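S.K.: 3D, please:
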Amino acid sequence: MNRRTLIKGIAVFSSLGISSFSLYKWFSLSAKPDHRTLHDMQGLIAELAEVIIPRTDTPGAKDAMVEVFIVDMIESCTDIKTQNNFIYGLNDLKDYTLSNYNTSFSDCSINDKIAILKHFEKKSTYHYHILNKIDRKFLGQPFFVKLKELTIEGYCISKIGATKGLEYDYIPHNFQACIPLTKNQRSWATK
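M.R.: Prediction:
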């Protein structure tokens, strides 16, 4: 057999394989998401959010009921690809936890939970910023990036998070462009 013909055949076969996998992934992310799965995993979302913002001397994400906010935002305010990424990411996290730790995420120790979230954080972003932009443009926002974003947003706009987790001034009396924080003061909830 001619070497050039063999190399051309391998190149064509590999390019067809890569393009068909990319098309499969794009079509699977463009399918209608299963919102029932999202509601069924609300407890898992609460556990994930509590690892991101744990209860210390201030209330945690579970106290602020961030999981309800996350499910509502994913269901109502995100594009279909990001919704599918989020649901697939939750399923992937469940499978990863069962296969590597032989238990569910909620039964893992806090160190194991942090290790699992670090694994998914590393998996969700690329080293080069341009690759992240391309990935988000064509495939939607990654699971862990969206989870972190919505957890922080939901906590900061909740009543418990704004009043007990952050410094809140109910009626700001005047505008000051730069206010230095005093020692042991929490960050401001309002600007």
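
S.K.: please count neighbours and contacts with C-alpha atoms only from this point.
M.R.: OK.

S.K.: I'd like the next helix or strand past the helix ranked longest in the chain.
M.R.: Longest helix in the chain, counting residues (DSSP state H): helix 3-29. Following helix 3-29 in sequence order, the next helix or strand is helix 35-40 (DSSP states H and E).

S.K.: let's compare: structure for the following, please.
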Amino acid sequence: MRVAALMGTTLALPALADTLEASATKRAFSGKPLLFTADQDTLVAEMTEVIIPTTSTPGAKAAKVNEIIDIILKDCYPQKDQKTFLDGLAHTNELSQAAYSKNFVALDTTQKNDIMTKLQAEAAEQRKAMASMPMEKRTTPFFNTLKTLTLNGYFTSEIGATQALSYIAVPGRFQGCVDLKPGQKAWAT
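M.R.: As a prediction, this is how the structure comes out:
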């Protein structure tokens, strides 16, 4: 059984890579999001920038993490999870309207942080409420999906891997444990 599953995964990975590459090409060529509306795409860009802001290194917006999230959600997530994510975006604007009478993208940095903190608290409550549920009925809260996709998208982007992390294009010998100096960046793998 495990061998069959492993073979299925091995055979499916090239097809998935082709699908992701085709979607990335389509998005780059058209300049339009594949799953998101233009407004949702802008919203995701703003939200990811709150998670990984521009500091001494470029942030999530510069790394175009919103584009990565759009492609990954479209090609790798089931429709149920896509709907949960899109509903989470709508909920974000509902929270913004209720608190500040503006959509999230129109908020200042402090207000955006406030809304993101509310989303994070809601996600923690959702996780707590689902703890007693059977595994098949549990879902990942919107904020957790957004944060996971943001971190994965950023640190696997060229900007994240080469500017936020230390990077050697062609590594030398393997060193399993390397002490970092205070303030030194972690190594990209």
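
S.K.: one step back: which elements pack onto the longest helix of the first structure?
M.R.: Applying 3 or more CA pairs under 8 Å, 6 or more residues apart in numbering; DSSP states H and E, one finds that helix 3-29 of the first structure contacts helix 80-101, helix 129-139.

S.K.: the second structure: matching residues for that helix?
M.R.: Counting by TM-score structural alignment, helix 3-29 of the first structure falls onto no part of the second structure.

S.K.: what angle sits between that helix and helix 129-139?
M.R.: Put simply, helix 3-29 of the first structure runs at 60 degrees to helix 129-139, going by axes from the mean of the first three to the mean of the last three CA atoms, to 10 degrees.

S.K.: quick one: buried residues of helix 3-29 of the first structure?
M.R.: Using 16 or more other CA atoms under 10 Å as the test for burial, helix 3-29 of the first structure gives residue 29.

S.K.: tell me the SS of the closest residue to residue 73 of the first structure other than its chain neighbours?
M.R.: Beyond its immediate neighbours in the sequence, the residue positioned closest to residue 73 of the first structure (CA to CA, 6 or more residues apart in numbering) is residue 150, lying 7.9 Å away. At residue 150 of the first structure the chain is in helix, as set by DSSP: H, G, I helix; E, B strand; the rest coil.

S.K.: my read is that residue 150 of the first structure contacts residue 71, right?
M.R.: No. Here residue 150 of the first structure does not reach residue 71: they are 9.4 Å apart, not a contact under CA atoms under 8 Å.

S.K.: residue 86 of the first structure - how many residues pack around it?
M.R.: Using other CA atoms under 10 Å, residue 86 of the first structure is surrounded by 23 other residues.

S.K.: against residue 50 of the second structure, how distant is residue 151 of the second structure?
M.R.: For residue 151 of the second structure, the distance to residue 50 of the second structure (CA to CA, to the nearest Å) stands at 12 Å.

S.K.: superposed on the first structure, where does stretch 143-153 of the second structure end up, distance-wise?
M.R.: Once superposed with the first structure, the aligned residues differ from stretch 143-153 of the second structure by a mean of 0.3 Å; criterion: mean CA distance after the TM-score superposition for the first structure.

S.K.: so which bit of the first structure is that stretch matched to?
M.R.: Taking TM-score structural alignment as the measure, the first structure aligns residues 144-154 with stretch 143-153 of the second structure.

S.K.: and the lengthiest helix in the second structure, what does it pack against?
M.R.: The helix that spans the most residues within the second structure, counting by DSSP H, is helix 2-30. If contacts are counted by 3+ CA pairs under 8 Å, 6+ apart, helix 2-30 of the second structure sits against helix 65-76.

S.K.: find the centremost residue of the second structure, please.
M.R.: Nearest to the geometric centre of the second structure sits residue 149, at 2.0 Å (CA atoms, centre = their mean).

S.K.: what's the span of stretch 154-162 of the second structure, first residue to last?
M.R.: Terminal residues of stretch 154-162 of the second structure lie 11 Å apart, using CA to CA.
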